[in-house]
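Asks: here you go, sequence then predicted model.
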Amino acid sequence: MSDPAVKLIGCFGSPVVHRAEVALRLKGVPYELITEDLNNKSELLLKHNPVHQKVPVLLHGDRPAICESLVIVEYVNEAFDGPTLMPSDPLAHATARFWASFMDNECGESMWVALWTDGKAQAAAARETKANLTLIEGQLPKGKRFFGGDAINYLDIALSWIAHWMGVFEEISGVRLLTKEEHPALCRWACEYTADETVRQCIPDRDRVVAALTPRKELYISIAKAMVAHE
């Protein structure tokens, strides 16, 4: 089933918008991408995501808007025909959702502090991040290209932040967290993911992302410092 009445409110260079885009493309769903200026949010965004006022937001016909990237991925998987993005086995399904949550919460917070702080806080966060990456790497099926086996699935999409954007943030911050020496399988997966033909259609140019996000460095530092202060 294809539905041209699908619109995605997003913005350039966002890893969470990429999650929604790649899910739509993997399912073969035509969609219109509406690019938002987050410094001057549109009435469309404010209307459809009044709670968080963030992207991505999926609009599907006259249905209520769907917000939050991983919620959108699950909705797209269930609402449209095409290759399944979720494991059919209930335990595998639950496990994939657990590791996706781990990425966005425990792993994501330690990564952010490791990238944008210094001193003891940075060193502790870097150790935690590398340990978390080891745990994530352990979820890769041996001999398979993706977390989903031979094809990209929900967990690959959830972890796509690592595959493309982590290197961008490492370049901007000057901090290296993911290396071939420490996490060879995860680095191989990142290369496989970003080289996939469907993924390449909606992955933003790395140099353009670096240029777009570098001016936000001071903001990222202030957010990381606030995280440390609240621990």
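Replies: Yes, it's here. Numbering: from 1, shown residues only.

Asks: contacts, neighbours, all on C-alpha from now
Replies: Noted.

Asks: please, where are all the helices along this structure?
Replies: 15-27, 43-48, 69-79, 90-102, 108-116, 119-137, 154-158, 160, 166-173, 184-195, 197-200, 206-213, 217-229 (DSSP state H).

Asks: deepest of those helices, which one?
Replies: Of all the helices of the chain, helix 154-158 has the most neighbours on average by mean count of other Cα atoms under 10 Å, namely a mean of 25.

Asks: who are the packing partners of that one?
Replies: Counting contacts by 3 or more Cα pairs under 8 Å, 6 or more residues apart in numbering; DSSP states H and E, helix 154-158 packs against helix 15-27, helix 69-79, helix 90-102.

Asks: let me have the helices of the chain in JSON lines, extended by distance to residue 35.
Replies: Output for those, formatted as JSON lines (distance: least, Cα to Cα, whole Å):
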{"stretch": "helix 15-27", "distance to residue 35": "10"}
{"stretch": "helix 43-48", "distance to residue 35": "10"}
{"stretch": "helix 69-79", "distance to residue 35": "16"}
{"stretch": "helix 90-102", "distance to residue 35": "26"}
{"stretch": "helix 108-116", "distance to residue 35": "25"}
{"stretch": "helix 119-137", "distance to residue 35": "32"}
{"stretch": "helix 154-158", "distance to residue 35": "21"}
{"stretch": "helix 160", "distance to residue 35": "20"}
{"stretch": "helix 166-173", "distance to residue 35": "21"}
{"stretch": "helix 184-195", "distance to residue 35": "22"}
{"stretch": "helix 197-200", "distance to residue 35": "18"}
{"stretch": "helix 206-213", "distance to residue 35": "14"}
{"stretch": "helix 217-229", "distance to residue 35": "22"}
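
Asks: any idea how far residue 166 lies from residue 219?
Replies: If you measure residue 166 against residue 219 using Cα to Cα, to the nearest Å, the figure is 17 Å.

Asks: should've said residue 53
Replies: Counting by Cα to Cα, the gap from residue 53 to residue 219 is 18 Å.

Asks: ok, back up a step: quick one: closest of the helices of the chain to residue 36.
Replies: Nearest to residue 36 among the helices of the chain is helix 43-48 (8.0 Å), distances taken as Cα to Cα.

Asks: contacts for that closest one next, please.
Replies: Helix 43-48 has contacts (Cα atoms under 8 Å, 6 or more residues apart in numbering) with 9, 36, 53-55, 57, 65.

Asks: in addition, the following structure is provided for comparison:
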Amino acid sequence: MASQQEVKLYGSWRSGFSRRVVIALKLRGMPYGFVEEDTQNKSADLLKYNPVHQKIPVLVHNGKPIAESQIILEYIDETWPGYPLLPQEPYDRAMARFWAKFIDDKCLKSVVKASWGPVDEQEKAFEEVQENLSFLEEEIQGKKFFGGERVGFVDIVGNVIGYYLGAIEEALGQEMLTKEKHPCLYEWAHEYTSCNIIKENHPPRDRSVDYFRPQIQASRASN
């Protein structure tokens, strides 16, 4: 079994990708050290450990770095015993990876485009957000969490919808996920953010809003 010693996470308090890894480590009961990175002035260690993308998060286990949040989650799931993140059945595992990839490749990108993108493209981007949320709405129907009765891999990746989207909406002054349009997904977001381990390991909502608001305002002013 792999050693549980010398685990460090290079990340940032405001990064949803970093928070994914924090949540997974907390669920797993893994002790670790957190290194707060300034993404505008990246440390020599970060550049050494992730020379390809030069981004957070990076998990360093016994001196060996693993980059990219979803890959890190799978590494955590495979390396240490405890709370399972991915399902046991191969098909269910494949579907979890599919939806996690969908969240990052489709949902998150459309939210970013609708919030920070060119003004003349935002209406179309909002339509894309609604379409993508509708796919998640259909997938979550009849389930408490994407992983079933408790938080799993897709739920953790979905923190960009479950937690961060609300802060972005408040900073933007416009709703995207509503109880009327996506009732099951809306309820899932409430369940997710109500979990103690989630509440305890995400930044306060107002702090996130204060971070996003000037970014969005600056982006819109430049467009």
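Replies: Yep, that arrived. Small disclaimer: the values here were computed from a predicted structure and weren't measured.

Asks: quick one: which of the contacts of helix 43-48 of structure 1 is most hemmed in?
Replies: For those, the largest number of neighbours (other Cα atoms under 10 Å) sits with residue 57, at 24 neighbours.

Asks: how far away is it from residue 47 of structure 1?
Replies: Counting by Cα to Cα, the gap from residue 57 of structure 1 to residue 47 of structure 1 is 11 Å.

Asks: what lines up with residue 122 of structure 1 in structure 2?
Replies: Using TM-score structural alignment, the partner of residue 122 of structure 1 in structure 2 is residue 122.

Asks: surely its match is in contact with residue 114?
Replies: Yes: with contact defined as Cα atoms under 8 Å, residue 122 of structure 2 reaches residue 114; the gap is 4.8 Å.

Asks: stretch 100-108 of structure 1: end-to-end distance?
Replies: Stretch 100-108 of structure 1 has an end-to-end distance of 10 Å (Cα to Cα).

Asks: scratch that, stretch 24-37 of structure 1 is what I was asking about
Replies: End residues of stretch 24-37 of structure 1 are separated by 22 Å (Cα to Cα).

Asks: out of the helices and strands packed on helix 154-158 of structure 1, which gets nearest to residue 172 of structure 1?
Replies: Of all those, helix 15-27 sits nearest to residue 172 of structure 1, with 15.7 Å by Cα to Cα.

Asks: ok, residues contacting that closest one?
Replies: Residues contacting helix 15-27 of structure 1 (Cα under 8 Å, 6+ apart): 8, 10-11, 30-31, 55-56, 69-70, 72-73, 76-77, 80-85, 157-158, 160-161, 165, 198-199, 202-203.

Asks: okay, angle between that helix and helix 166-173 too, please.
Replies: For helix 15-27 of structure 1 against helix 166-173, the angle by axes from the mean of the first three to the mean of the last three Cα atoms, to 10 degrees is 160 degrees.

Asks: what about helix 15-27 of structure 1, how far off from structure 2?
Replies: Aligned to structure 2 and superposed, helix 15-27 of structure 1 gives a mean residue distance of 0.6 Å (mean Cα distance after the TM-score superposition for structure 1).

Asks: what is the orientation angle of that helix with helix 69-79?
Replies: Taking the same axes, to 10 degrees, one finds helix 15-27 of structure 1 and helix 69-79 inclined to each other by 10 degrees.

Asks: how far off centre is helix 15-27 of structure 1?
Replies: What separates the centre of helix 15-27 of structure 1 from the centre of its chain is 9 Å, taken as Cα atoms, centre = their mean, to the nearest Å.

Asks: now do stretch 17-37 of structure 2
Replies: That offset, for stretch 17-37 of structure 2, works out to 12 Å (Cα atoms, centre = their mean).

Asks: again with stretch 78-89 of structure 1
Replies: That offset, for stretch 78-89 of structure 1, works out to 19 Å (Cα atoms, centre = their mean).

Asks: how about residues contacting that stretch?
Replies: 1-2, 23, 26-29, 74, 77, 93, 96, 148, 152-154.

Asks: start to end distance for that stretch?
Replies: Calculated as Cα to Cα, the first-to-last residue distance of stretch 78-89 of structure 1 is 15 Å.

Asks: flag every buried residue along that stretch.
Replies: Residues of stretch 78-89 of structure 1 classed as buried under the neighbour-count rule (16 or more other Cα atoms under 10 Å) are 80, 82, 84-87.

Asks: so residue 169 of structure 1 is in contact with residue 116, correct?
Replies: No: applying Cα under 8 Å, one finds residue 169 of structure 1 not in contact with residue 116, separated by 9.2 Å.

Asks: need the residues touching each of the two.
Replies: The contact sets of residue 169 of structure 1 and residue 116 do not overlap (Cα under 8 Å, 6+ apart).

Asks: of the helices of structure 1, which is nearest residue 144 of structure 1?
Replies: When these are compared by Cα to Cα, helix 184-195 sits nearest residue 144 of structure 1, at 9.0 Å.

Asks: what's the local residue count around residue 176 of structure 2?
Replies: One way to gauge burial is a neighbour count; for residue 176 of structure 2, by other Cα under 10 Å, it gives 17.

Asks: does it touch residue 131 like I think?
Replies: No: assessed by Cα under 8 Å, residue 176 of structure 2 is found out of contact with residue 131, at 10.7 Å.

Asks: shared neighbours, those two?
Replies: If you check residue 176 of structure 2 and residue 131 against Cα under 8 Å, 6+ apart, no residue is contacted by both.

Asks: isn't residue 155 of structure 1 right up against residue 99?
Replies: Yes: using Cα under 8 Å, residue 155 of structure 1 is in contact with residue 99, at 7.3 Å.

Asks: residue contacts, residue 121 of structure 1?
Replies: 113-114, 228.

Asks: got the residues you listed as JSON lines, with distance to residue 173 of structure 1 columns?
Replies: JSON lines is the format used below for those (distance: Cα to Cα, whole Å):
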{"residue": "113", "distance to residue 173 of structure 1": "11"}
{"residue": "114", "distance to residue 173 of structure 1": "10"}
{"residue": "228", "distance to residue 173 of structure 1": "17"}
